[in-house]
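**Student:** quick one: sequence plus predicted model below, questions after.
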Amino acid sequence: MINERKIREPQQKRSIEKKDKILKAGYKLICKNGYYKTTTSEIATEAGVSIGCLYSYFKDKHTIFLDILKKYQAQFDKLRDEFMNKMLLFKSPEECFREFMLILIDIHDKSVDFQREVRTLYYYDPEVAALSDDQRQKIQDAALYSIKLYKEYIDIDDYEAAAIVTSLIINSVVDDVSLYKSSIDRNRILDETVKALCRYLKMKPINHLNKY
């Protein structure tokens, strides 16, 4: 049976490129047709490889999807780490919150159709749910870090709970702005979101913070 074949991890450049072509083809077709309407045969054809070649790298369509999701999240991790490393350079918490939302929106904008498939599978696939929950936790960690960084300018008692509320607000706005069309410019939505976050955190009016 196909699923009993040994899956190999490519070591040579040519093999790595073949596996990458399969992932790119899978991403393209899943975004276009949806996860359930995409087959491994179609992915192999799109990638220009035999079905046997595909199954030498992936057990099934599900593992292809998981690898695509992991690659997507690795890109997010890189951008999040870069953002957190430069957090001290922001002039204010408002600028910090806005920049973080812009980063998330940019990532979502580049993968809107894929994000919709992830949302659909979240409720039916434990592995997709686990990966998505891990990413959500990373956003909460970034929110907690920013709250602690500016703690002398805010008035809250429970930092961890506040980080969850903050990340929920940010995620909700980012998802809405990226996945759905709005009748007004997204910058206006971001402006109001930043104001709402500052009001929620009872943030003191600050024109400039010297955090060096």
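**Tutor:** Now that the structure is in, tell me what you want to look at.
**Student:** rest of the way, CA atoms for contacts and neighbours
**Tutor:** Noted.
**Student:** how far away is Ile16 from Asn3?
**Tutor:** In this view, Ile16 and Asn3 are 21 Å apart by Cα to Cα, to the nearest Å.
**Student:** so what touches the helix or strand where Lys28 lies?
**Tutor:** According to DSSP states H and E, Lys28 maps onto helix 13-33. Helix 13-33 is contacted by residues 10, 37-38, 43-44, 46-47, 49, 54, 57, 64-65, 67-68, 113-114, 117 when judged by Cα atoms under 8 Å, 6 or more residues apart in numbering.
**Student:** 10 Å - rerun?
**Tutor:** The contact list for helix 13-33, computed with Cα atoms under 10 Å, 6 or more residues apart in numbering, reads 8-10, 34-40, 42-49, 53-54, 56-58, 61, 64-69, 71, 111-117.
**Student:** which among these count as buried?
**Tutor:** In the contacts of helix 13-33, burial by neighbour count holds for 34-35, 38, 40, 43-44, 46-47, 49, 54, 56-58, 61, 64-66, 68-69, 111-115, 117, counting by 16 or more other Cα atoms under 10 Å.
**Student:** got another, please set it beside the one above:
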Amino acid sequence: MDTEKTIRQPKQKRSMEMKERILSSAMRLICEKGFFQMTTNEIAKAAGISIGSLYSYFSDKDTILAELLERHHNHFMTVFQTLNTEMNRRLYTENLQEWLRCLVKKLIDLHLCVKDFNKALEELYYAKKDVAAVLDLHREEIRKAVLELLGRNQDRVKADDLEAASVVIVDFIDALVDRIVFKSTPVKEERILDTGVTMLYEACFYPADEE
């Protein structure tokens, strides 16, 4: 989202705080009203600043969304990298089911920390290419992690096509996370998580004692 207009890069505390108010107000309005329904005037009012002040930091609401997306992506990548810790890598061979549970739980936590914003982004998926690009990148990072798990335990995987299996597994995980985070149910979330992970594991892997 390039613009010819000179945009201020805040360096002083007061300017940085003003920019943060704009971003937090925009995120709140996106969650409450939707991106296409909100206006820059509403963002400025919610942030307690003039519309002129807003335009000194952002040229339009698309550039605001772009920065929110960048922050969302950076947070996802930072948290997701914890899957590559030594402890979690040991689970690749020691306990595949627990590794899957760790992955699903981490994705649930990532969605819950900004639940309404995640929902708003999913609704923007087919309308905003930059949103689709970020969400697709996240799903690809998840798929690559699953594919690595399958590759390291190929003799236990029930499917021959590991790449296709990684896509199917990620689709299942997406549905499980969506059910727990966004949908109401009379069954406790922990039971859904445990049952879902058990079913996924048993559908994809042979038990360790059958190697």
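**Tutor:** Perfect, thanks for sending it. Source: prediction; values computed, not measured.
**Student:** got a TM-score for the two of them?
**Tutor:** The TM-score (TM-score structural alignment, normalised by the length of the second structure) is 0.87; 204 aligned residues with a Cα RMSD of 2.0 Å.
**Student:** re earlier: so which of the contacts of helix 13-33 of the first structure are in helices?
**Tutor:** 40, 42-47, 53-54, 56-57, 61, 64-69, 71, 112-117 (DSSP state H).
**Student:** mind checking what Ile196 of the second structure lines up with in the first structure?
**Tutor:** Slight slip there: residue 196 of the second structure is Gly, not Ile. In the first structure, Gly196 of the second structure lines up with Thr193, judged by TM-score structural alignment.
**Student:** surely its match touches Leu168?
**Tutor:** No: assessed by Cα atoms under 10 Å, Thr193 of the first structure is found out of contact with Leu168, at 11.6 Å.
**Student:** looking at those two, which is more packed in?
**Tutor:** Thr193 (19 against 16; other Cα atoms under 10 Å).
**Student:** that one: which element?
**Tutor:** Using DSSP H and E, Thr193 of the first structure maps to helix 186-200.
**Student:** which other residues reach that helix?
**Tutor:** By Cα under 10 Å, 6+ apart, helix 186-200 of the first structure touches 93-99, 101-102, 154-156, 162, 165-167, 169-170, 173-174, 176-178, 182, 201-205.
**Student:** mean distance, that helix to its aligned residues in the second structure?
**Tutor:** Relative to the matching residues in the second structure, helix 186-200 of the first structure has an average distance of 1.7 Å after the fit, by mean Cα distance after the TM-score superposition for the first structure.
**Student:** pull out the buried positions in that helix.
**Tutor:** Neighbour-count burial for helix 186-200 of the first structure [16+ other Cα under 10 Å]: 190, 193-194, 197-198.
**Student:** just the buried residues of the contacts of helix 186-200 of the first structure.
**Tutor:** Buried among the contacts of helix 186-200 of the first structure (16+ other Cα under 10 Å): 93-94, 96-99, 101, 154, 162, 165-167, 170, 173-174, 177-178, 201, 203.
**Student:** shouldn't Tyr35 of the first structure be in contact with Glu117?
**Tutor:** Yes: Tyr35 of the first structure lies in contact with Glu117 (Cα under 10 Å); the separation is 6.6 Å.
**Student:** find residues that contact each of those two.
**Tutor:** By Cα under 10 Å, 6+ apart, the residues touching both Tyr35 of the first structure and Glu117 are Phe65.
**Student:** and for stretch 95-105 of the second structure, what span of the first structure is it aligned with?
**Tutor:** By TM-score structural alignment, stretch 95-105 of the second structure lines up with residues 92-102 in the first structure.
**Student:** off-centre distance for that stretch?
**Tutor:** Stretch 92-102 of the first structure sits 17 Å away from the centroid of its parent chain (Cα atoms, centre = their mean, to the nearest Å).
**Student:** repeat that for stretch 126-136 of the first structure.
**Tutor:** With Cα atoms, centre = their mean, you get 11 Å for stretch 126-136 of the first structure.
**Student:** residues touching it, excluding its own?
**Tutor:** With Cα under 10 Å, 6+ apart, stretch 126-136 of the first structure has contacts from 62-63, 65-66, 69-70, 73-74, 76-77, 118-123, 137-141, 164, 167-168, 171.
**Student:** which residues of the second structure does that stretch align to?
**Tutor:** Under the criterion TM-score structural alignment, stretch 126-136 of the first structure matches residues 129-139.
**Student:** what's the average distance of that stretch to the first structure?
**Tutor:** Stretch 129-139 of the second structure, aligned to the first structure and superposed, deviates on average by 1.3 Å (mean Cα distance after the TM-score superposition for the first structure).
**Student:** buried residues of that stretch, list them for me.
**Tutor:** Burial within stretch 129-139 of the second structure, assessed by neighbour count using 16+ other Cα under 10 Å, is assigned to 130-132, 134-135, 138.
**Student:** swap in stretch 78-87 of the second structure?
**Tutor:** Applying 16+ other Cα under 10 Å to stretch 78-87 of the second structure flags 80, 83 as buried.
**Student:** first-to-last residue distance for that stretch?
**Tutor:** Stretch 78-87 of the second structure end-to-end distance (Cα to Cα) = 17 Å.
**Student:** now that stretch, how far from the centre of its chain.
**Tutor:** That offset, for stretch 78-87 of the second structure, works out to 15 Å (Cα atoms, centre = their mean).
**Student:** for the nearest residue to Asn41 of the second structure once chain neighbours are set aside, what are its contacts?
**Tutor:** Leaving aside its chain neighbours, Asn41 of the second structure sits nearest to Ile51 (6.0 Å; criterion: Cα to Cα, 6 or more residues apart in numbering). When contacts are counted by Cα under 10 Å, 6+ apart, Ile51 of the second structure touches 40-45.
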